[in-house]
Structures are given as C-alpha cells and as structure tokens.
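> Got a sequence here, can you model it:
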Amino acid sequence: MPISLKKGQKVSLTKENPGLTKVVVGLGWDVNQYDTGGAFDLDAAAFLLADSGKVSRSEDFVFYGNLKHPSGCAEHMGDNLTGAGDGDDEQIRINLSAVPENISKIAFTVTIYEAETRRQNFGQVSNAFIRIYNELTGEEILRYDLGEDFSIETAIVFGELYKNNGEWKFNAIGCGYQGGLAALCASYGVEVE
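As a prediction, the model looks like this:
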C-alpha cells in the first residue's frame, strides 16, 4: 500500500525498503476541457542539486533536451506531448546508488511548454500527481496528488528526493512559479540560452 502524502510531508524511502536502489518517478496530469487555442505540452524535469540548492553544471538538469545524466543516475524516459491516457505521462528513472556524492537532492518539476504564448497555466490542469515506485518490483512506494489550485503558475516543483543521514527521503513540495521553465532554471542555477 503506497503512502499518500500531503504538501510539506516528508517520508523515508529507504528505511521501509532496505536495499532499494532503482526507482521510477512517475508524473501525470489531465488537461481540463478549456479551449486555449492550442494543445497542452507539459514537461517533467529533474534538477540534481548540490548543498547550495543549485546545479553544479548544466548536465545536472535532466529534461527532454538532456535525457540522461552523465553518471547514469537519472534518465528521462521521453517527452509526452499530449498527456492523454491513464497513468504516468512522463517518467524519470533514478538509480539511488549511482547518484554522485556532490548531489544532495533531486528536485522534480513540471512546466507547461510555451505557456505564455499559448495563454496556459496550471489552473487548466487537473489530477496532477507524482509517484515513486520500485523499478524492480513495480510496487508503488508513495504518491502525492497536487490538490491545490494553481491559477496563474506555469511551473511547479512537485517534490524532491534528498539524502539525510545515509537515507533517501522524499519531500512533497507542491510549490508553483510564474515564468515557466526559465524561472525554475534561474532558481536552480541553470544557464539558459
């Protein structure tokens, strides 16, 4: 039975699951039936952060334009352009045992591609969630449903995996930003062209 988290709640992944190394972070959403004149394209990403709360280098940003971290610890499984269907819309595979020593947390985000141009925001998205499951067994460990109403935000930090006293934990964040992917990149220290 997976743990269902509330905003701000923290839970250990490895304490209850000794030996856990390979997890998949699944992110999903449904688009409300508003006609904004264009299709929605939501994009999941992972920012691999040092103790400073920033990336150390641009390769620490894993997204549709950089699908695999050089260490192999994080791999984006591909861009879903529509969000149609049930289950995860995008997935990021994480190998906890391969995370470099200088990485203390991994933040998982979702942004709306070209949100400003298309006049779209997370107020037009429903049933957004993040879940983590054991890649080897398929067993779902935790799930966080984003219940809040984000009326103007175009980017959301869903949650983060972080190391604490040798354990991997998850923090359900649910924090929205205006300014889309560029705002998140600025916040996490990624240089954008």
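> Only C-alpha atoms from now on, for both contacts and neighbour counts.
Fine.
> Now the spatially most distant residue from the centre of the chain: closest residue in space that isn't a chain neighbour?
Here the chain reaches farthest from its C-alpha mean at residue 37, the gap being 26.6 Å by Cα atoms, centre = their mean. Nearest non-adjacent residue to residue 37, counting by Cα to Cα, 6 or more residues apart in numbering: residue 118, 7.3 Å away.
> quick one: which helix or strand includes the residue positioned nearest the centre of the chain?
Centroid check for the chain by Cα atoms, centre = their mean gives residue 108 as the closest residue, at 2.4 Å. For residue 108, the host element (DSSP states H and E) is strand 105-112.
> again with residue 44
Here residue 44, judged by DSSP H and E, is contained in strand 42-49.
> and the angle from that strand to strand 105-112?
On the basis of axes from the mean of the first three to the mean of the last three Cα atoms, to 10 degrees, strand 42-49 is oriented at 160 degrees to strand 105-112.
> Excluding sequence neighbours, find me the nearest residue to the residue nearest to the centre of the chain.
With sequence-adjacent residues excluded and distances taken as Cα to Cα, 6+ apart, residue 108 is closest to residue 46, at 4.7 Å.
> Burial check on that neighbour, number of neighbours?
Neighbourhood size, residue 46 [other Cα atoms under 10 Å]: 26.
> Regarding the chain, what is its longest helix?
helix 180-188 (DSSP state H).
> Touching that one from outside, list them.
47, 49, 53-55, 111-113, 115, 153-155, 177, 191-192 (Cα atoms under 8 Å, 6 or more residues apart in numbering).
> Please give the structure of this sequence too, so both can be compared:
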Amino acid sequence: MASISLVKGQKIDLTKGNSGLAKVVVGLGWDPVKSKGFFGGAKKNVDCDASAILLNSEGKLANDNQVICFHNKKSPCGSVVHSGDNITGEGDGDDEQIFIDLAKVPADVHKVLVVVNIYDCVNRKQDFGMIQSAYIRILDGSGSNELTKFNLSDNYAGLTALVCGELYRHGTEWKFAAIGEGTHSPHINDLAARYK
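A predicted model of the protein is given here:
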C-alpha cells in the first residue's frame, strides 16, 4: 500500500483494509532552521520532545502515568513505548518514535494524542519558528512501510507546543486524524494538564 499524504483536518482508517495491523510506529521529525547571520548558515539546536497522551472516551487524561514521554517511556500496560530523547533534530529520518501496540491499548483508552513541545523553551527563548520540515507519520509495526504522513507546514512561530495528530478508536477499528494545532505550553506537563 502506498503512503497517503494528509492535510490538516483529514482522517484516515489505519486498520480497516489492513488486516493484521496490530502495531504501528509513530515517527516525528524536524530540522533546526539555519540562521541568517553574516557568517553563513549555522544551525541552533532546538530540543523538541515528542509525547503521547492517552485519553479516555471523554477526551480526558485519567492519570499522569498515561503521558508517555522522554521521562516516562512506557505506559503502565506496555502498549505505548517512547524511543527516547533526541536533543538536536539532526540527521535524516525520524527524530523520535513512539511504538503503539493497538491490540494491547486498554479498552478505556480511546485516543492516543501525539504532541511535540520544545524542551526548556522559556529559558532558551525558542519557539517553533526555529524549526522546519516538521512532520508526523504512521508506519506499520515493522517500521518498513509508511502508511500515512502529515507535513506540519503552517507557520508556528511564537508557539512552543504542537498537537500533531491522534490515533483514535472507531468501533473496532483505529483511525488517524491530522490536527496540526499550535499552542503555548512550555512543558509537556502544561500541555497534559489541558486534558485533565
């Protein structure tokens, strides 16, 4: 199956028609913008952190251990696992990945919200105007087949967190929605608090 490119607001069925798809990899990537200084294009490192917030049927976060991020890399049930922190955004391919075993996600979790925020953004005076080429993509469980990709191409200057997309239940199936909403949340805990 060829990858499907999404635009903001679009949704796609992940499991319908993909029989046997029980595991997915959520890949997130970004690059620092080259500065336009007199001496050329030096890049300033921006430490973006991807996280997954597990929400119930009311769209609420039941407890803090359902925020899967660089300091809490595994959900209590083991269905959502974070790959670890990438502090620069350098290199090709995904900068951070979140592994989701859809078959193991507890019945009371209806959405897996995927977000990115900038670490220590207030002290470093950084925002999403300092990154480029940001995207979220969904791959099959082996990580070898890209199912869908959403390029985060809006102007997010001045904003410090992005709600990239969500995987959500639809009956017995799982779907993905491209959200691409920027917000002011200096830390993942601030962003997660919006869902309590």
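> Identify the residues contacting residue 137 of structure 2.
Contacts of residue 137 of structure 2 by Cα under 8 Å, 6+ apart are 26, 27, 28, 146, 147, 148, 149, 150.
> Aligned to it, what sits in structure 1?
By TM-score structural alignment, residue 137 of structure 2 lines up with residue 131 in structure 1.
> Now name the helix or strand holding its match.
According to DSSP H and E, residue 131 of structure 1 maps onto strand 125-134.
> How about residue 86 of structure 1?
For residue 86 of structure 1, there is no enclosing helix or strand under DSSP H and E.
> and it, how many neighbours?
Residue 86 of structure 1: 9 surrounding residues under other Cα under 10 Å.
> And it, how far from residue 31 of structure 1?
Remark: distance between residue 86 of structure 1 and residue 31 of structure 1 (Cα to Cα, to the nearest Å) = 12 Å.
> cool, and residue 77 of structure 1?
Using Cα to Cα, one gets 21 Å for the distance from residue 77 of structure 1 to residue 31 of structure 1.
> swap in residue 20 of structure 1?
From residue 20 of structure 1 to residue 31 of structure 1 the distance is 33 Å (Cα to Cα).
> Please apply the same query to residue 10 of structure 1.
Distance from residue 10 of structure 1 to residue 31 of structure 1, by Cα to Cα: 28 Å.
> quick one: which of those two has more around it?
Neighbour count, other Cα under 10 Å: between residue 10 of structure 1 and residue 31, residue 31 has more, with 19 against 16.
> What count of nearby residues applies to the nearest residue to that one once chain neighbours are set aside?
Nearest residue to residue 31 of structure 1, sequence neighbours excluded (Cα to Cα, 6+ apart): residue 125, at 4.6 Å. By other Cα under 10 Å, 20 other residues sit near residue 125 of structure 1.
> got a list of what residue 125 of structure 1 touches?
Neighbours of residue 125 of structure 1 in contact, by Cα under 8 Å, 6+ apart: 29, 30, 31, 32.
> which pair in these spans the largest distance?
Using Cα to Cα, the pair of those lying farthest apart is 29 and 32, separated by 9.6 Å.
> Who has more neighbours out of these two?
Neighbours per residue, other Cα under 10 Å: of residue 29 of structure 1 and residue 32, the larger number sits with residue 29, 24 against 13.
> The more buried one against residue 124, yeah?
No: contact between residue 29 of structure 1 and residue 124 fails when scored by Cα atoms under 8 Å: they sit 10.4 Å apart.
> residue in structure 2 matching residue 15 of structure 1?
Taking TM-score structural alignment, the alignment pairs residue 15 of structure 1 with residue 16 from structure 2.
> quick one: secondary structure of that match?
For residue 16 of structure 2, the assignment made with DSSP: H, G, I helix; E, B strand; the rest coil gives coil.
> coming back round to it: what is the nearest of the contacts of helix 180-188 of structure 1 to residue 62 of structure 1?
Using Cα to Cα, those come closest to residue 62 of structure 1 at residue 47, 6.4 Å.
> now residue 98 of structure 1, nearest residue through space, not along the chain?
residue 73 (4.9 Å).
> And that neighbour, what's its match in structure 2?
Residue pairing (TM-score structural alignment): residue 73 of structure 1 is matched to residue 79 of structure 2.
> surely its match meets residue 105?
Yes: using Cα under 8 Å, residue 79 of structure 2 is in contact with residue 105, at 5.3 Å.
> returning to what we had before: quick check: PyMOL command selecting the buried ones in the contacts of helix 180-188 of structure 1.
Buried residues within the contacts of helix 180-188 of structure 1, by 16 or more other Cα atoms under 10 Å, are selected in PyMOL with:
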select buried, resi 47+49+53+54+55+111+112+113+115+153+154+155+177
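> Roughly how far does the aligned partner of residue 86 of structure 1 in structure 2 sit from residue 73 of structure 2?
Aligned by TM-score structural alignment, residue 86 of structure 1 pairs with residue 92 of structure 2. Distance of residue 92 of structure 2 to residue 73 of structure 2, computed by Cα to Cα: 23 Å.
> same check, this time on residue 107 of structure 2
Separation of residue 107 of structure 2 from residue 73 of structure 2 (Cα to Cα): 20 Å.
> Same question for residue 156 of structure 2.
Relative to residue 73 of structure 2, residue 156 of structure 2 is positioned 27 Å away (criterion: Cα to Cα).
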